[in-house]
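Novice: I'd like to go over a predicted model; first the sequence, then the structure.
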Amino acid sequence: MLYFAKKEKGGTMNMMNQAYIAQLSGTGELWEPLWGLRIRLTEMEQRLLQTSVVRRLHFIHHNGGSYINTQHVDTRLQHSLGVFALGAYYCPDQPELRAAALLHDIGHLPFSHTLEQIEGLNHHQRTRELLYGEEISGILAAYAIDQGQILNLIEGRIPSPLRNKENRLHLDHLDSWVRSGRTTGLLQSAHALVPRISLAGPNLSTDAETADLLLRLIISEAEFHASAVNIGTNAVLLELVSVLIEQQAVSLESITAMTDNSLEALLLSSPHTQEEAQRLYYGSYPLKITRDRDKAPVDAYHATLSKLYLSLPLIDQGQVSVESLPSYPLLSGLTARLGEYYIYWDS
């Protein structure tokens, strides 16, 4: 039996009439549970949250196909709202930055970065198209917000806490690292981090102890990206979607508008991919990876890990350098993870 608070004399809260705190939209406030932030939404932000372009992100997994074998199940919208909440907290009176934070991932493809090795699929280009598309541009224009400035903030051409090109800690990566750290148990709560991070011009800055914690999160995230559960599942997904394209079962243009679920359904139903897709989704544990081509069968899948996200925290002025932090030497070994991988089924 469910029990609800009754309205009493003096106007006691009637829970039946209250908006659910964790709604994604529909109220004038956003509660962001990872960071523990409550943000008052502007009218423009409420309208952006209700667009199909932004809503679609709730059906794209933040860490690509690794959700198949891990508990990394956050969505691109959850990540975007985390970045937005941080942007609104640190820069409450900058509507362009707040809008850029909310929109920075709108171009992501199904399975996030997984499909970007396919020529013609690029989430940066798709973001530009959607930003200047009718649905988003109409809202921005109604509030005198320039798409060009939003794009420059998203791409880091205007240095800001959202993103920069100087390999400095910024909000986009910060939310990703902390989100993964919570999933893996490396970080129990993000709430205490918020007051320990501050603005230093267009950058984020923190104390030495917090900076070392962030370094450990960076290292953990890089190790995850180079792990078998990430590389293996995404390599198979990439190959299977490539087969669908080659067989003209799906077009590049239609993929850009799809969600993980809609592309999954096609993979699991198409005669070109059905058998291998079912094996991946329901029995992927025998999937192995190696860097030694001679140890993999001739029909092994191939993957290239070409990038790790290693932007460094900026330490408050007058304290130690980031190079002197205890965890800093561990960064040097991460570049060895870049390169070629071969993925196969352990029979």
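Specialist: Good, I have the coordinates.

Novice: from here on, contacts and neighbour counts on C-alpha atoms
Specialist: OK.

Novice: Which stretches in this protein count as helices?
Specialist: Counting by DSSP state H, one finds helices in the chain at the ranges 43-49, 52-55, 76-90, 95-103, 123-131, 134-142, 147-154, 171-184, 208-225, 228-246, 252-256, 260-269, 274-282.

Novice: Turn these into TSV, including distance to Gly28 and mean neighbour count.
Specialist: As requested, the helices of the chain are exported to TSV (distance: least, C-alpha to C-alpha, whole Å; neighbours: other C-alpha atoms under 10 Å):
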stretch	distance to Gly28	mean neighbour count
helix 43-49	7	17
helix 52-55	17	17
helix 76-90	14	24
helix 95-103	15	23
helix 123-131	23	18
helix 134-142	17	15
helix 147-154	23	20
helix 171-184	23	21
helix 208-225	32	20
helix 228-246	37	20
helix 252-256	30	13
helix 260-269	29	17
helix 274-282	39	16
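
Novice: Any idea which of the ones you listed gets closest to Tyr342?
Specialist: With C-alpha to C-alpha as the criterion, Tyr342 lies closest to helix 228-246 of the helices of the chain, at 8.4 Å.

Novice: contact partners of that closest one?
Specialist: Under the contact criterion C-alpha atoms under 8 Å, 6 or more residues apart in numbering, helix 228-246 has outside partners 64-66, 68-70, 114-115, 118, 224-225, 250-252, 267, 272-273, 276-277, 280, 284, 287-289, 301-303, 343.

Novice: Buried among those? Make that a PyMOL selection.
Specialist: One line in PyMOL is enough to select the buried members of those, burial here meaning 16 or more other C-alpha atoms under 10 Å:
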select buried, resi 64+65+66+68+69+114+115+224+225+250+267+272+273+276+277+280+284+287+288+289+301+302+303+343
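
Novice: so who does the residue nearest to Ile150 when sequence neighbours are not counted touch?
Specialist: Setting aside the residues directly before and after it, Ile150 is nearest to Ala100 in space (C-alpha to C-alpha, 6 or more residues apart in numbering), at 5.2 Å. Applying C-alpha under 8 Å, 6+ apart, one finds that Ala100 lies in contact with Ile150, Leu151, Leu153, Ile154.

Novice: adding another structure so you can compare the two:
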Amino acid sequence: MRSNGIGLNGDTRSVSGILGRDGWYRDPMWAVAFRLTPVERQLLRTWELRRLQFITHAGAAAVTTHQTYSRLEHSLGLLSLVAHFAPDDEVARVAALLHDIGHLPFSHTFEGVAGLRHHELGRQYIRGLAPLLAEHGIAVDAVLRMEESNTVSVLRGLPGGLKLDHLESFVRSGRAHARLSEPPPETLAKLRLVDGAVHTDRATADYLAELALGEALYLCSWENALANGALRGLVGVLLDDGPERAAAIASMTDDELWTVLLTDPRTAEPTRRLRRDPLSWQLLADGHPDASLGWSYQLDRLYLDTACVAGIPVGFRAEQLAELPELPWRCVVIPPGGQA
């Protein structure tokens, strides 16, 4: 039956859906299309995974940049890459789909706050899905081993080598920030996966290194640091209520946390100002005379994996490394009115 030219029960080739309703997933960035397995289709209906559609990959920087896509979009992108390079590795495909389910609202914005870590939370959530996985003959421990630091798998290779998770992030972020110089499907056609690490020719490896460098510099930009530092500081006010509040926040979506911040009298006004006029906030260098008036924001890690050429990660040139800030990189955000 058709209504107004729209297929109500037919295929969805004209739609980049995220539910796999017709049994297929088609990634619009990588231009990879593949049939979903029964366990993947079932997982896409769980709240643990659906929740990621309501969590921005870039965290609070969605307020100040074009980087507004969700954690689920990235997770489906990683599944697409695994399905491209290792289509028959069912455990790796499940691990790719579930690798980010432990993320807090706004992704990395609150990583480490009140001792909350998305990897640890993710392991708990994945173990909670053990009965579902077992129905399809998949052992939960096999899924968890896929990303362990001492394991070589489709999702993890040699130290310093570009893994698929970071490739997906660098290219998707690069598209949002206009850093790409070629369409992602053209890049993908030049890549091979060997023991969990991306291998390619020298020119493509250098291009991917530039995307990694661009991502690192973006993380230290005003747009990223101001928004994430401000939201982290606002949530810190809520966490004064104790560990029960922290546990509640951990399982929220972005919109649920916005609601809490906008209704709590301690955070309502600065939260409104952050959403309506981010430029009314200030970002100061660490050590500035007015730094005591604001909230500190710190970056401890930059993602600097590079693709391999002839089996070795290409790394970065000296002039590229000179552009990177010294870690830990710190700044201070000050709300309108000048006092956190």
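Specialist: Cool, got the structure. Only a predicted model underlies this, so the values are computations on that prediction, with no experimental measurement involved.

Novice: Any idea what the TM-score is?
Specialist: Scored by TM-score structural alignment, normalised by the length of structure 2, the superposition of the two chains gives a TM-score of 0.91; 332 aligned residues with a C-alpha RMSD of 2.3 Å.

Novice: picking up where we left off before, may I see the helices of structure 1 organised as JSON lines, with distance to His191 of structure 1 added?
Specialist: Written out in JSON lines, the entries for the helices of structure 1 read as follows (distance: least, C-alpha to C-alpha, whole Å):
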{"stretch": "helix 43-49", "distance to His191 of structure 1": "23"}
{"stretch": "helix 52-55", "distance to His191 of structure 1": "25"}
{"stretch": "helix 76-90", "distance to His191 of structure 1": "11"}
{"stretch": "helix 95-103", "distance to His191 of structure 1": "19"}
{"stretch": "helix 123-131", "distance to His191 of structure 1": "30"}
{"stretch": "helix 134-142", "distance to His191 of structure 1": "31"}
{"stretch": "helix 147-154", "distance to His191 of structure 1": "25"}
{"stretch": "helix 171-184", "distance to His191 of structure 1": "11"}
{"stretch": "helix 208-225", "distance to His191 of structure 1": "13"}
{"stretch": "helix 228-246", "distance to His191 of structure 1": "28"}
{"stretch": "helix 252-256", "distance to His191 of structure 1": "35"}
{"stretch": "helix 260-269", "distance to His191 of structure 1": "30"}
{"stretch": "helix 274-282", "distance to His191 of structure 1": "35"}
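
Novice: Can you check which of the ones you listed gets nearest to Ala19 of structure 1?
Specialist: Ranking those by proximity to Ala19 of structure 1 (C-alpha to C-alpha) places helix 43-49 first, at 14.7 Å.

Novice: chain center to that closest one, what's the gap?
Specialist: The chain centroid and the centroid of helix 43-49 of structure 1 are separated by 20 Å, computed with C-alpha atoms, centre = their mean, to the nearest Å.

Novice: In structure 2, point out the residues matching it.
Specialist: Under TM-score structural alignment, helix 43-49 of structure 1 corresponds to residues 38-44 of structure 2.

Novice: what sits up against that stretch?
Specialist: Contacts of stretch 38-44 of structure 2 with the rest of the structure, by C-alpha under 8 Å, 6+ apart, involve Leu19, Gly20, Gly23, Leu49, Arg50, Val94, Leu97, Leu132, Leu133, His136.

Novice: Who are the contact partners of the last one?
Specialist: Applying C-alpha under 8 Å, 6+ apart to His136 of structure 2 gives the contacts Pro38, Val39.

Novice: Now which residue in structure 1 aligns to it?
Specialist: His136 of structure 2 maps onto Tyr143 in structure 1, with residues paired by TM-score structural alignment.

Novice: how much space between its match and Glu29 of structure 1?
Specialist: Counting by C-alpha to C-alpha, to the nearest Å, the separation of Tyr143 of structure 1 from Glu29 of structure 1 is 19 Å.

Novice: Kindly report the same for Pro92 of structure 1.
Specialist: When C-alpha to C-alpha is applied, the distance between Pro92 of structure 1 and Glu29 of structure 1 equals 14 Å.

Novice: rewinding a little: would you turn the contacts of Ala100 of structure 1 into JSON lines with distance to Arg182 of structure 1?
Specialist: Converted to JSON lines, these look like this (distance: C-alpha to C-alpha, whole Å):
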{"residue": "Ile150", "distance to Arg182 of structure 1": "30"}
{"residue": "Leu151", "distance to Arg182 of structure 1": "30"}
{"residue": "Leu153", "distance to Arg182 of structure 1": "27"}
{"residue": "Ile154", "distance to Arg182 of structure 1": "25"}
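
Novice: from those residues, which two are the most distant?
Specialist: Ile150 and Ile154 (6.2 Å).

Novice: wait, doesn't Ser205 of structure 1 sit right on Leu214?
Specialist: No - between Ser205 of structure 1 and Leu214 there is no contact under C-alpha atoms under 8 Å: 11.3 Å.

Novice: what touches both of the two?
Specialist: Common contacts of Ser205 of structure 1 and Leu214, defined by C-alpha under 8 Å, 6+ apart, comprise Pro313.

Novice: Residues contacting stretch 285-299 of structure 1, please?
Specialist: Contact with stretch 285-299 of structure 1 is made by 69, 228, 231-233, 340-347, as judged by C-alpha under 8 Å, 6+ apart.

Novice: With stretch 328-336 of structure 2 instead?
Specialist: 220, 225-226, 229-230, 270, 273, 280-286, 291, 293-301, 340.

Novice: try it again with 7 Å
Specialist: Counting contacts by C-alpha atoms under 7 Å, 6 or more residues apart in numbering, the residues outside stretch 328-336 of structure 2 that touch it are 226, 229-230, 270, 280-286, 291, 293-300, 340.
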